[in-house]
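Undergrad: pasting the sequence and the predicted model now:
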Amino acid sequence: MNKLNNDIIENIYKNISTKRSKTIVNYIAMLMALARDNELNEDDLINWIHSKLSEIGYFQEKNRLSTQNKLDEFVLEFIEGRALLYDDISITETKQNEYVISSKLWYKKNPPESFFYFGIDPEDFSNYAQKLAQINAEKLGISIHFSEDQAHEKEIAHIQLSKKCSLSEELIITQPSSKDFSWLTCFFNEHWGGTTMVSKGTTYNVLNENILLAKRGDYIVGILVYKIFKEEAEILTLEALEKYNGVGSRLLFELEQNLKTQNIHSINLITSNDNLNAIRFYQRKGYSFKNIYIGAIDKARMVKPTIPSIGNYGIHVKDELEFEKRLIQ
């Protein structure tokens, strides 16, 4: 009888916890909609929140009270906050004094009603939550870099003290050194399931192609892999590990300028039909829609089975979209 009661209580708590998470997400969505309807973007909203916190001395007091275990204290608070919004949270600590925290993004696959009522894009919600956490951490001397494990629908947060990677450090675009390749191998194995990729039916090993890295100090915050075919180039992948700070834009700009000096006339890229962020990003950068390859990713999955079937927003990942930008008219 006692076990039955305990099981009932545990189930009730679990259900309430899930409802509480959805309620909090709903309130944040309403706040975002209110800001939007008053012609404020997410940056305006975040700046307003942090200005209010600064006015009451929140960050000064947090820094004053922080101990030598500042990183551990922040990570604990980060996890407590994430527990209200996400599921299946796990944490690991690397040899580089970095915490890696993964959280399941339940609201991307099953958006709450408020997203539909107030016109909130799940990706915009995720971007807002990430940026708010990043700026909050920066003010406390801590850096957070987000990535996404699309295969398992998880957000990955890399957290460490800012002294290793400070946003105040200059962003440098460079080619990889020999020691960078071991890190790149681990990165692609973790996030791609390997270093190979399939584009328009052709298989590439990204480590054997041209690579540009964005670095702050010794820390890699962006990756761009590309290949040159006579008078045109193709971007194979563009990864911005540090979001909202112009890393992707800077890598793209440096590549385009470099290609112009080599008399490369155009640059192409392929993205998947679910990658709405990339589709918006490249169009804002002057890229035009060129082709659609129906079912190309379904075929690529036969070569590389680790390619996920379901991507962003619960969209079936099946088609390749090609974009082009003319560099020399």
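TA: Good, I have the coordinates.

Undergrad: only C-alpha atoms for contact and neighbour calcs from this point on.
TA: OK.

Undergrad: Ile211: helix or strand, and which one exactly?
TA: Assigned by DSSP states H and E, Ile211 falls within strand 210-216.

Undergrad: tell me what that strand is packed against?
TA: strand 171-174, strand 219-229, helix 247-261 (3 or more Cα pairs under 8 Å, 6 or more residues apart in numbering; DSSP states H and E).

Undergrad: buried residues in the host helix or strand of Lys22?
TA: In this assignment (DSSP H and E), Lys22 forms part of helix 2-37. Neighbour-count burial for helix 2-37 flags 21-23, 25-26, 28-30, 32-33 (criterion: 16 or more other Cα atoms under 10 Å).

Undergrad: make TSV out of those and add distance to Gly81.
TA: TSV is the format used below for the buried residues of helix 2-37 (distance: Cα to Cα, whole Å):
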residue	distance to Gly81
Ser21	10
Lys22	14
Thr23	14
Val25	12
Asn26	15
Ile28	13
Ala29	16
Met30	19
Met32	18
Ala33	21
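
Undergrad: want to compare, so here's the second one:
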Amino acid sequence: MERITNDHRDELKTFFTDQWGDCRMVYSHGEYNCSELEGFVALDGDDTIIGAVTFFDHGQTGIREIISLDSLIERRGIGGGLMELAENDAVSSGLKELCLVTTNDNVHALHFYQKRGYRLTGIRPDAVVSCREKKPSIPEKSTDGVAIRDEWQMKKPLPANGE
């Protein structure tokens, strides 16, 4: 696993397009091009991207927002390893908190993040409905039939650097 560099950008565009239909991540509070963000990638033996975490640091607020986390191979520690890198980097950068948004259908993500110390801090009912206006490719339902409607906000406080 390594920090995203300009050498990864073209492959990241393909990676995110394959995963999400394009590189844009649309939330009720903003829109991000994941292929242009800071983050970390996991590579296989052929240096092909098999996982990525991207984030955006919100200026002087001390908050790092996790924008995307994807792993092509689940239950191998890729997602957890990428999150650990992003979190350790945030601590080293003197940030105070991590936050992220997921959707109501993604109970796997809720479990994953709670195991890592994140807490559910807010729900934005019907937020995904307005996001579909900007990105119509967001599905109405998950693969197991759950209507995708709401954004779930999660946060994790970070220890001060050196604690």
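TA: The structure has been received and is ready for your questions. All of these numbers come straight from a predicted model, not from anything done at the bench.

Undergrad: nearest to Thr271 of structure 1, of the helices and strands packed on strand 210-216 of structure 1?
TA: Among those, the nearest to Thr271 of structure 1 by Cα to Cα is strand 219-229 (13.5 Å).

Undergrad: which bit of structure 2 covers the helix or strand following the closest one?
TA: Downstream of strand 219-229 of structure 1, the first helix or strand assigned by DSSP H and E is strand 232-240. The aligned range for strand 232-240 of structure 1 in structure 2 is 63-71, by TM-score structural alignment.

Undergrad: what do you get for stretch 63-72 of structure 1?
TA: Under the alignment (TM-score structural alignment), stretch 63-72 of structure 1 falls on nothing in structure 2.

Undergrad: would you state the strands of the stretch 101-250 of structure 1 in chain order?
TA: Counting by DSSP state E, counting those that start in this stretch, the segments of the stretch 101-250 of structure 1 that form strands are 142-149, 154-161, 171-174, 196-199, 202-205, 210-216, 219-229, 232-240.

Undergrad: so the fifth one corresponds to what in structure 2?
TA: Matched against structure 2 by TM-score structural alignment, strand 202-205 of structure 1 falls on residues 30-33.

Undergrad: what about that stretch, how far off from structure 1?
TA: Stretch 30-33 of structure 2: mean distance to aligned residues in structure 1 after superposition is 1.0 Å, counting by mean Cα distance after the TM-score superposition for structure 1.

Undergrad: same question for stretch 64-74 of structure 2: list its buried residues.
TA: Using 16+ other Cα under 10 Å as the test for burial, stretch 64-74 of structure 2 gives 64-71.

Undergrad: closest one to Ser90 of structure 1 among the strands of the stretch 101-250 of structure 1?
TA: Ser90 of structure 1 sits nearest to strand 154-161 of all those, at 9.7 Å, using Cα to Cα.

Undergrad: got a list of contacts for stretch 51-65 of structure 2?
TA: Outside stretch 51-65 of structure 2, the residues that touch it by Cα atoms under 8 Å, 6 or more residues apart in numbering are 34, 37-43, 66-73, 78-79, 82-83, 86, 90, 94-100.

Undergrad: return the set of buried residues in that stretch.
TA: Neighbour count says stretch 51-65 of structure 2 has 51-57, 62-65 buried, by 16+ other Cα under 10 Å.

Undergrad: one more: stretch 133-152 of structure 2?
TA: Across stretch 133-152 of structure 2, burial judged by 16+ other Cα under 10 Å covers 135, 138, 148-152.

Undergrad: for stretch 243-257 of structure 1, same thing?
TA: 243, 247-252, 255-256.

Undergrad: corresponding residue for Gly157 of structure 2 in structure 1?
TA: Residue 157 of structure 2: Pro, not Gly. Taking TM-score structural alignment, Pro157 of structure 2 has Arg326 as its aligned residue in structure 1.

Undergrad: residue contacts, that match?
TA: With Cα under 8 Å, 6+ apart, Arg326 of structure 1 has these contacts: 265-267.

Undergrad: and the spatially most central residue of structure 2, how far is that from Gly45 of structure 2?
TA: When Cα atoms, centre = their mean is applied to structure 2, the residue found nearest the centroid is Ser68 (2.1 Å). Per Cα to Cα, to the nearest Å, Ser68 of structure 2 is found 23 Å from Gly45 of structure 2.

Undergrad: what does Gln153 of structure 2 give?
TA: With Cα to Cα as the criterion, Gln153 of structure 2 and Gly45 of structure 2 are 35 Å apart.

Undergrad: more neighbours: which of those two?
TA: Shown here are Gln153 of structure 2 and Gly45; by other Cα atoms under 10 Å, Gln153 has more neighbours (17 against 6).

Undergrad: can you confirm that one is in a strand?
TA: Yes: using DSSP: H, G, I helix; E, B strand; the rest coil, the assignment for Gln153 of structure 2 is a strand.

Undergrad: give the contact list for it.
TA: 99-102, 120-124.

Undergrad: ok, and the most crowded of those?
TA: Busiest of the contacts of Gln153 of structure 2 [other Cα under 10 Å] is Val101, holding 23 neighbours.

Undergrad: that residue reaches Met154, doesn't it?
TA: Yes: between Val101 of structure 2 and Met154 there is a contact at 6.2 Å, judged by Cα atoms under 8 Å.

Undergrad: what's the average distance of the strand holding Ile211 of structure 1 to structure 2?
TA: Per aligned residue, strand 210-216 of structure 1 averages 1.4 Å (mean Cα distance after the TM-score superposition for structure 1).

Undergrad: tell me which two in the buried residues of stretch 51-65 of structure 2 are the farthest apart.
TA: Pairwise distances among the buried residues of stretch 51-65 of structure 2 were taken by Cα to Cα; the largest, 25.7 Å, belongs to Gly51 and Gly62.

Undergrad: got a list of what the equivalent of Glu2 of structure 2 over in structure 1 touches?
TA: Matched to structure 1 by TM-score structural alignment, Glu2 of structure 2 sits across from Thr174. Residues in contact with Thr174 of structure 1, defined by Cα under 8 Å, 6+ apart, are 212-215.

Undergrad: which of these count as buried?
TA: For those, buried by 16+ other Cα under 10 Å: 212-215.

Undergrad: circling back: could you dump the helices and strands packed on strand 210-216 of structure 1 to a markdown table with distance to Lys299 of structure 1?
TA: A markdown table is the format used below for these (distance: least, Cα to Cα, whole Å):
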| stretch | distance to Lys299 of structure 1 |
| --- | --- |
| strand 171-174 | 34 |
| strand 219-229 | 22 |
| helix 247-261 | 29 |
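
Undergrad: I'm done for today, thanks for sticking with me.
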